[in-house]
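>>> One predicted model, sequence on top.
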Amino acid sequence: MKKTILTTLCLSALTFGFTSCHSSAKKADQSDSIKVVTPEKKNFTDTINGKAVSLYTVKNKSGLTAYITNYGGRIVGLVVSDKNGKATDVVVGHATLKEYTNPLAQYYGALIGRVGNRIAKGQFTVDGKAYQLDTNDGPNSLHGGKAGYQDVVWDAAQPNDSTLVLSYLSKDGEGHYPGNLSIKVTYTATADNGLKMEYTATTDKKTIVNLTNHAYYNLNGEGSGTILDHLLQINADKMTPVDSTLIPTGELAPVAGTPFDFNKATAIGERINDKGNQQLKFGKGYDHNFVLNGKPGEIFKACTLTGDKSGIVMDVYTVEPGLQFYAGNFMNGSSAFKNGIKDAYRTALCLETQHFPDAPNHKNFASIELAPGKVYNTTTIYKFSVKK
């Protein structure tokens, strides 16, 4: 991002109720000019669909602090220290609840379900019965369809400073999915500087479930500019190619010799504009599922992301078989981050742990069916350190 941030940002900060602002002209892509803007509880206190919304703080003794609202279970901000000990907000978000109700910001930081990612034509079958979901992404259903969990007000309980428990009953037929699905998601700030997300769910009728979190990360700090110089390493030898509507073909394709080979730490922007790669054309960049090398059900380091300026390192651990890497290809500056800087093209990225997209329609993909009497259980940890 090349535009200059002027002192007028201070006026914008006051307008939105920010707790800090810039007082001098500096370029937005200079991370040392970006200040952490702490979300304020008063800007998230409201009632939506008859349920109380608030803002919660989850923290550990090392300084990791997560700000989470029970509207959509969203991570509004996540503050850790950079290589110089400076507090850095590595999750982009908005300053007010109202901004999150804007469809342009519908997935920022949110819990995603009942099924994350895409289902072809919104169609799937369980025990011989066909179901038709709403289509909200061209011909396909994306992130649960029109009634996704990003718009849900979750019940919240905070047993201690480091833990937040969110619960929700997704009723039979909601979003056209079968079964009453009882969900619990626990956010924990761990002693070893991680943000741990544990998901459990049970159902009274066979259904499909694939829960994840859609936080957008910039390890140089919110509003600090491009993520193309971040280094990314993904522990995956294969990926799932997609068609022009971003639905998997069913193939598990080797990444070796392609722009999708991140087995060695590589700058995100190094190959993202490879004009000869059809997959990058379909995704308008990286927006693809990687087949992780871990063993099913065992915690595994899926990837490592390093901020090129901050030295912040984020290791992602999960029991999931897949990781969706999205490079912010559809960000367009239509809304503002907490510090007033616009959410410009590729200024944040997503690393979503998951079962594979469109899993119900591919027999060779791990099943996402959940039956009565069984418990859906998955864990993902985003762990932070620094590289000097």
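Received it, and whenever you're ready, just let me know what you need.
>>> going forward, measure contacts between C-alpha atoms and count neighbours the same way
OK.
>>> what's the closest non-adjacent residue to G173?
Nearest in space to G173, with sequence neighbours left out and distances taken as CA to CA, 6 or more residues apart in numbering, is G179 at 6.9 Å.
>>> contacting residues for that neighbour?
By CA atoms under 8 Å, 6 or more residues apart in numbering, the contact list for G179 reads K171, D172, G173, T203, D204, K205, K206, T207.
>>> another one to put next to it:
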Amino acid sequence: MKVVHEKFAELDGQIVRSFTLINDHGMEVTSIDYGCIITRIMIPDRFGTIENVVLGFDTLDEYVQHSPYFGAIVGRHAGRIKNAEFELDGRIYHLAKNDNGNHLHGGLQGFDKVIWHVEVKENKDDVSLVFQYISKDGEEGYPGNLQMKVIYTLNNSNELVIAYEGISDQRTVINVTNHSYFNLSGNLKRNILDHILTLKSDRFVELDEQLLPTGEILPVENTVFDFRTGRKIRDGVVSKDQQNVLAGNGYDHPFLLSENNNGEIYLQDTESGRALIIETDQPGVVLYTGNQLSEDFTIRDVIAQRYLGLCLETQGLPDAIHHPNFPSTIVEKDEIYRSVTKYKFKTN
């Protein structure tokens, strides 16, 4: 196990650094301290060919100019918040508007666009990056001084574990996730339409035309949202279901997980033989299939296009503050917010 770090770029006079975690089997995870962005995950296919399985760039300028949250930590609150405001303890908080009058993924200067302090920890069987950031009271409109910590740990079981911790000096809302776009074909050789996804989920959240939750939680039974026995992503792209159509012909939906920490999310690409198992303690996962990716930039010599990657964002539900029937994302003063998600890579 080892960690290699180097200068990645400069931003407003500050150095942005890159860190590569390497295990004894040759798996590598590279991240930068700007937005805790995961820029590469290098794993073998069934023939032993090691390739990158996430979307990312080689320069900071590309992240600043083009990135739709590639590989980043998003927060304080992942997903959309309606009208960019919420009421808490009788006070209305006005958030930054960055999505058609709504608030998305923490706002204009969310966790994805700041430089985090990093500490490297090396052990015999794992290596970690400990990212820390203090989000001040009022930042992007949120209440409370929030001390946030995100830990990336790579071990010799080819597992990447992401642990989140946060504590605020005021009652607030917190919902943090990683926004990596996965493509298990390796080096973006193909799109993700023939990836097969299995989800232990029997309910999903209905969306309106602004991709905001309506508050209704629908059964997956007899729909293309039923991933319980596995289905290709393509099914939702060609579907005439109004929920798929309004999402841009695909998925951009929160699913309620029926199990936790028990292989509840399983993604596979049969051609490469690569598979990803995700386990989490979060109540839901947002499946986004890259429906909005535009073709006006390149990703390491590959022209960006729709369905080039998919996100599996383990989190609380978007806009939960406006829906009492959703699991709450409110965190009490001095209460520690904690969450852990594990990504295990293997080949079949």
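Nice, I can see it. Worth saying up front: this structure is predicted, and the values here are computed from it rather than measured.
>>> circling back: per the alignment, name the residue of the second structure opposite the residue nearest to G173 of the first structure.
By TM-score structural alignment, G179 of the first structure lines up with G144 in the second structure.
>>> which secondary structure element contains that match?
According to DSSP states H and E, G144 of the second structure maps onto no helix or strand at all.
>>> What segments of the stretch 201-350 of the first structure are helices?
Here the stretch 201-350 of the first structure has its helices, by DSSP state H, counting those that start in this stretch, at 278-283.
>>> quick one: contacts for the residue minimising distance to the centre of the first structure?
Among the residues of the first structure, the one closest to the centroid is H214, at 1.9 Å (CA atoms, centre = their mean). For H214 of the first structure, the contact set (CA under 8 Å, 6+ apart) comprises Y107, Y108, G109, A110, L111, I112, C350, L351, E352.
>>> mapping these onto the second structure, which are still in contact?
The subset of those whose aligned counterparts are also in contact in the second structure, taking both residues aligned by TM-score structural alignment, their matches' CA atoms under 8 Å, comprises Y107, Y108, G109, A110, L111, I112, C350, L351, E352.
>>> Which of these sits closest to N220 of the first structure?
Minimum distance to N220 of the first structure across those is 14.4 Å, recorded for C350 (CA to CA).
>>> since we're on that closest one, how many residues are nearby?
For C350 of the first structure, the tally of surrounding residues (other CA atoms under 10 Å) stands at 21.
>>> and if you look at S81 of the first structure?
Here the count is done by other CA under 10 Å, and S81 of the first structure has 20 residues near it.
>>> what does it align to in the second structure?
S81 of the first structure maps onto P44 in the second structure when the alignment is built from TM-score structural alignment.
>>> Tell me who's in contact with its match.
Applying CA under 8 Å, 6+ apart to P44 of the second structure gives the contacts M27, I50, E51, R274, T347.
>>> Which one of these sits in the busiest neighbourhood?
Across these, neighbour numbers were computed from other CA under 10 Å; M27 holds the maximum, 25 neighbours.
>>> how about that residue, what's its partner in the first structure?
So, by TM-score structural alignment, M27 of the second structure is matched to L64.
>>> just the strands in the stretch 151-300 of the second structure please.
159-168, 172-173, 177-178, 181-182, 196-199, 203-207, 213-219, 231-232, 252-256, 265-269, 274-280, 284-288, 298-299 (DSSP state E, counting those that start in this stretch).
>>> Burial-wise, tell me which of the ones you listed comes out on top.
The densest packing among the strands of the stretch 151-300 of the second structure, expressed as mean neighbour count by mean count of other CA atoms under 10 Å, is seen in strand 177-178 with a mean of 28.
>>> Can you name every helix or strand that it contacts?
For strand 177-178 of the second structure, the contact count by 3 or more CA pairs under 8 Å, 6 or more residues apart in numbering; DSSP states H and E identifies strand 73-74, strand 310-315 as packing neighbours.
>>> Would you check the span in the first structure matched by that strand?
Residues 212-213 of the first structure are where strand 177-178 of the second structure aligns, taking TM-score structural alignment as the criterion.
>>> what does the matching stretch contact?
G109, A110, L111, I112, G113, G116, E352, T353, Q354.
>>> Then stretch 127-144 of the first structure?
Contacts of stretch 127-144 of the first structure from elsewhere in the structure, counted by CA under 8 Å, 6+ apart, are 112-125, 145-146, 175-177, 245.
>>> residue range for it in the second structure?
With TM-score structural alignment applied, stretch 127-144 of the first structure matches the range 89-106 in the second structure.
>>> May I see the buried residues of the matching stretch?
H94, L95, A96, K97, N98, D99, N102, H103, L104, H105, G106 (16 or more other CA atoms under 10 Å).
>>> what about the aligned partner of V90 of the first structure in the second structure, how many residues close to it?
With TM-score structural alignment defining the correspondence, V90 of the first structure maps onto V53 in the second structure. Burial measure for V53 of the second structure: 23 neighbouring residues, criterion other CA under 10 Å.
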